[in-house]
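Novice: after the sequence you'll find the predicted model.
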Amino acid sequence: MIGPALSDPGIPVPSLVVETTETADLGPLVPLLDRGHPLLWMRRGFGLVGLGEALRLEFTGPTRMTEAAATWQRVVAAATVTDPLARTGTGLLAMGAFAFADHSDQTSVLIVPSVIIGRDKGLSWVTRIGVGELAPMSIPSIDPVDEPFRVTLEPGSLSADGYRAAVASAVSRIRAHELNKVVLARDIVGRLPDHADLRSLIATLALGYPDCWTFSVDGFVGSSPETLVSVDNGSVSARVLAGSAARGTDESSDQEAATALATSAKDQDEHQFAVQSVLASLRAHSPNVTASEVPFTLKLPNLWHLASDVDGELTDGSTSLDLVSALHPTAAVAGTPTADALRLIDELEPFDRGRYAGPVGWVGARGDGEWAIALRSAQAASGTITAYAGAGIVAESAPERELLETRMKFRPIAEALS
């Protein structure tokens, strides 16, 4: 394991040796995870499992993402890679999670696993990574996942009444024209059972939300519906979510909920703030980037979202980590104008978001990668688990409605732990 000092450009990076080999399908990914330190990036049963740590990079502060991008380029340049498959997700890559705030006490990490298992439609592979030399090839064993465990989740640093008051304060500030939108979050906390198998939580999330990005990095787990940015062979894409509504109780009420969301002026305004934030950030790297003309309603098991897809071609050779730095934080998780929204978040949220609403995903040697915004997520550490959920506040927001929205967004984690 190599520590954070490698972000200093004057310190040499280790010379990694990397070899990818095609293999037979090893089956479902979750049972292959290390129960003590699960590393996973998966959607619809396909993705990446990481075992062990060949290299660990940690970053803090306002330059954490640009330092990560620069350090990763140095690691790639020093590596010797044998990758006959030469496709997205093979060869050298790192899995990572970044803190939301510049001043967060939570470290941001890039982890290069010692072994990576990749599973895609019609193809599976194993990548071995070592410093100087490779360990002998061995097929990872399947470790049965423990039965789900239960956790009682209680309000954290911000009670329901405290959240309503924070929303009311934010609405007042927005109506006074101090800013246009702010995203306010709250936290809930529970005690983990001794020797809890986080893989059971991960498996439940993946089963319940197969179309989301299910992830686990450094004790940070979740299933996010929102793609911050994806880069594949020079193409860039993103999915922007802002504006949400509860699912109906039957087919008729469910369709009514979707229609009400699609025609809500409040939710459309909130959504446009988020879309324009992403487009403005990407235009410097992809001048012809475009978004869906009209937002569409995205159906998840627990709610409807207003969604827009963004697509473009990169013209400046940016890596996915470069774009993560350019995009974060979007209006969907901070607000607009960004600086004003962040100041109000610091004022009204009495806790450190940690990695919640920060970028989580992976980056490859060519700069390709997939990064989600870490929503519907929780951080496990020191025997506790802390989950987070937020809502976008605009001038028309009502405190009780926004509180109910956070309860809906807690459902993936809360139900997986109940």
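Specialist: Alright, I've got the coordinates.

Novice: hey, let's count contacts and neighbours off CA atoms from now on
Specialist: Will do.

Novice: quick check: Val294 vs Ser308, distance?
Specialist: 7 Å (C-alpha to C-alpha, to the nearest Å).

Novice: who's more crowded, the two?
Specialist: Neighbour count, other C-alpha atoms under 10 Å: between Val294 and Ser308, Ser308 has more, with 22 against 13.

Novice: just checking, the more buried one is part of a helix?
Specialist: No: judged by DSSP: H, G, I helix; E, B strand; the rest coil, Ser308 forms no part of a helix; its state is strand.

Novice: now do the same contact list for it.
Specialist: 239-241, 275, 291-292, 294-296 (C-alpha atoms under 8 Å, 6 or more residues apart in numbering).

Novice: who wins for neighbours among these?
Specialist: Val240 (29 neighbours).

Novice: return the distance of stretch 46-54 from the chain's centre.
Specialist: Here stretch 46-54 is found 16 Å from its chain centre; the criterion is C-alpha atoms, centre = their mean, to the nearest Å.

Novice: wait, stretch 158-169
Specialist: 25 Å.

Novice: what segments of the stretch 101-250 of the chain are strands?
Specialist: 108-112, 115-120, 123-131, 154-155, 181-191, 213-217, 220-224, 227-232, 235-246 (DSSP state E, counting those that start in this stretch).

Novice: run through the neighbouring helices and strands of the fourth one.
Specialist: Right, strand 154-155. strand 181-191 (3 or more C-alpha pairs under 8 Å, 6 or more residues apart in numbering; DSSP states H and E).

Novice: and if you look at the longest one?
Specialist: If contacts are counted by 3+ C-alpha pairs under 8 Å, 6+ apart, strand 235-246 sits against strand 227-232, helix 251-262, helix 265-282, strand 303-313, helix 399-416.

Novice: comparison target below:
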Amino acid sequence: MSTTHEELRIEAPVDALDTVARLAASGRFAEYVVYERPGEWVFAGDTLGGVELDTDELRVSWDGQVRATTWVGRPAIALDEALASLPIGDRQAYGWIGFEFCAYTLDAEQHLEGVHELARLMVPRIEVRIDGSGMTIVGCDDAERDEIRAIVNAADGPDPLAEPVDIRADATDYRGRVATAVAEIAAGGYQKVILSRKVDLPFAVDMPATYRLGRAHNTPARSFLLRMGGLEAAGFSPELVAAVDEDGVVTTEPLAGTRAFGRGVAADSAARIDLESDPKEIVEHAVSVRTSVAEIESVAIPGTSSVSDFMTVRERGSVQHLASTVRGQLSEHHSHWEALEVLFPSVTASGIPKRESVDTIFRLDGAARGLYSGAVVTVSSEGVLEATLVLRAVYQQNGKAWLRAGAGVIEQSRPEREFEETCEKLASVSPYVVRRL
């Protein structure tokens, strides 16, 4: 397998969303990851190798060769060491970690019966990077570059049409599960838990078309589209779980507190005022920030943790949230992956305290979450890492497609309001789901 890593720079305006969606839909790439961060879009495909972490096995592949071993201990360390064993040079790795990844650090391994996949990382041979001034094609020969440009410049097809999705059916008794959690919180079991509900889709989904349509109507912190192994997903992430930059600064962005958005200026303004003054939402956000600060302090140099933009309102598609940013300087005694490990799962997708809330999620949410409330991850050979929270997404695997959304439950929660919040969040994706023909 070729490992050519030359670059071709094209200085010309590029429609980034259209470009990555075309590449994904082309059929040229068996596996791929699209990742959008502020100022840059990346399409990564044609796998050189990677790491697959299951509950019972670790598989490391490179240039067609696969090495399978058992593993013990912490999954973040297993991934870090496996990735470090690959000769990736200056390449990036892309992939995902599932919610169940957290079970090993939160004493919840007893809940993993029937769970198999924990994480997948791939090192691509080809990357197409798009920024504000043009496009860079990395890792392929002249013929492949011509092929990519032909895909990008092909004639436009018809605009995708979304399929109606019913998001209001309560097939898993979400209201009843919320009521159970409220009672457990009142009895002192924990402070907060994020319970979720799954909405099955009665048709196969065209993921690239759904991503293109959904991204045009959303304002995410990050977005992603992936096909890895048997899993496909497209999403519009509202927040970072963790980022560690080249200077070792660790960042997380807890969002907690939600109201609908996009219903008109007057309605949106009223909802914002209500959000900023609702004691339940303020408490929910404040305890999330406090937990995030404590987590970063556990891996940061003492005295470097800080909170900025405290309790500002950020608009994310069909909803608006209370948001804050928490940072700290990573200690030399901790790795980038350990920073992710301590912040994962996001406090705004699990609860407080994390151990008790994760136990409750396994008990009350039912089936495994998988990628939902996990993270899409990018990591460099130098360890620069970013993990974006997987919410506001559509999923497809083993012939089934679904949506999923949750809400934060505290003692003041009302089941009907939390159900309505899941509907508001689902509305970031449900109007844009395209049937695969």
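Specialist: Nice, thanks for sending it over. Small disclaimer: the values here were computed from a predicted structure and weren't measured.

Novice: so after superposing, what's the score?
Specialist: Here the TM-score for the pair of chains, by TM-score structural alignment, normalised by the length of structure 1, is 0.84; 385 aligned residues with a C-alpha RMSD of 2.7 Å.

Novice: circling back: in structure 2, which of the contacts of Ser308 of structure 1 still touch?
Specialist: For the contacts of Ser308 of structure 1, the subset whose aligned partners also touch in structure 2 (both residues aligned by TM-score structural alignment, their matches' C-alpha atoms under 8 Å) is 239-241, 275, 291-292, 294-296.

Novice: for Thr319 of structure 1, state which of the residues you listed is nearest.
Specialist: Nearest to Thr319 of structure 1 among the kept ones among the contacts of Ser308 of structure 1: Arg239, at 17.8 Å, using C-alpha to C-alpha.

Novice: what does that closest one align to in structure 2?
Specialist: Arg239 of structure 1 maps onto Glu253 in structure 2 when the alignment is built from TM-score structural alignment.

Novice: show the contacting residues for the closest residue in space to its match that isn't next to it in sequence.
Specialist: Among residues not flanking Glu253 of structure 2 along the chain, Thr325 sits closest, at 4.6 Å (C-alpha to C-alpha, 6 or more residues apart in numbering). Residues near Thr325 of structure 2 by C-alpha under 8 Å, 6+ apart: 251-254, 307-310.

Novice: what do you get for Ala160 of structure 1?
Specialist: Per C-alpha under 8 Å, 6+ apart, neighbours of Ala160 of structure 1: Leu403.

Novice: conserved subset of the contacts of Thr325 of structure 2 in structure 1?
Specialist: Shared with structure 1, among the contacts of Thr325 of structure 2: 251-254, 307-308 (both residues aligned by TM-score structural alignment, their matches' C-alpha under 8 Å).

Novice: how many neighbouring residues does the equivalent of Glu67 of structure 1 over in structure 2 have?
Specialist: Under the alignment (TM-score structural alignment), Glu67 of structure 1 pairs with Ala78 in structure 2. Ala78 of structure 2 has 17 neighbours, counted by other C-alpha under 10 Å.

Novice: and Ala78 of structure 2, what element?
Specialist: Remark: Ala78 of structure 2 resides in helix 75-84, with elements defined by DSSP states H and E.

Novice: same question, Glu36 of structure 2
Specialist: Counting by DSSP H and E, Glu36 of structure 2 is found in strand 32-37.

Novice: what's that strand packed up against?
Specialist: Counting by 3+ C-alpha pairs under 8 Å, 6+ apart, strand 32-37 of structure 2 packs on strand 40-54, strand 222-228.

Novice: what angle sits between the shortest one and strand 40-54?
Specialist: What that stands for is strand 222-228 of structure 2. 50 degrees (axes from the mean of the first three to the mean of the last three C-alpha atoms, to 10 degrees).

Novice: counterpart of the residue nearest to Glu253 of structure 2 in structure 1?
Specialist: Counting by TM-score structural alignment, the partner of Thr325 of structure 2 is Asp309.

Novice: just Ser381 of structure 2 next, same as before
Specialist: By TM-score structural alignment, Ser381 of structure 2 lines up with Ala365.

Novice: can I assume that match is in contact with Val76?
Specialist: Yes: contact criterion C-alpha atoms under 8 Å: Ala365 of structure 1 and Val76 qualify, at 5.8 Å.

Novice: if I've got this straight, Ser373 of structure 2 is in a helix?
Specialist: No: checked against three-state DSSP, Ser373 of structure 2 lies outside a helix; its state is coil.

Novice: now it: closest residue in space, sequence neighbours ignored.
Specialist: Val390 (5.0 Å).

Novice: and the one you found, what does it touch?
Specialist: Val390 of structure 2 sits in contact with 235-237, 371-376, where contact means C-alpha under 8 Å, 6+ apart.

Novice: ok, back up a step: turn the kept ones among the contacts of Ser308 of structure 1 into TSV, columns for distance to Pro113 of structure 1.
Specialist: As requested, the kept ones among the contacts of Ser308 of structure 1 are arranged in TSV below (distance: C-alpha to C-alpha, whole Å):
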residue	distance to Pro113 of structure 1
Arg239	28
Val240	30
Leu241	31
Val275	34
Ala291	35
Ser292	37
Val294	41
Pro295	38
Phe296	37
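
Novice: which residue would you name as the spatial centre of structure 2?
Specialist: Val390 (2.5 Å; C-alpha atoms, centre = their mean).

Novice: show me what that one aligns to in structure 1.
Specialist: By TM-score structural alignment, Val390 of structure 2 lines up with Ala374.

Novice: ok, Gly132 of structure 2 next?
Specialist: Per TM-score structural alignment, Gly132 of structure 2 is aligned with Lys121.

Novice: quick one on the thing from earlier: among the contacts of Val390 of structure 2, which one lies nearest to Tyr94 of structure 2?
Specialist: Among these, and counting by C-alpha to C-alpha, the member closest to Tyr94 of structure 2 is Val376, at 7.6 Å.

Novice: quick one, what contacts the residue nearest to the closest one when sequence neighbours are not counted?
Specialist: Of all residues not flanking Val376 of structure 2 in the chain, Trp96 sits nearest, at 4.3 Å (C-alpha to C-alpha, 6+ apart). Contact analysis of Trp96 of structure 2 by C-alpha under 8 Å, 6+ apart lists 119-121, 371, 374-377.

Novice: of the residues you listed, which is the most crowded?
Specialist: Val376 (30 neighbours).

Novice: so that residue: helix, strand or coil?
Specialist: strand.

Novice: now do the match of Glu67 of structure 1 against Thr55 of structure 2, distance only.
Specialist: Counting by C-alpha to C-alpha, the gap from Ala78 of structure 2 to Thr55 of structure 2 is 12 Å.
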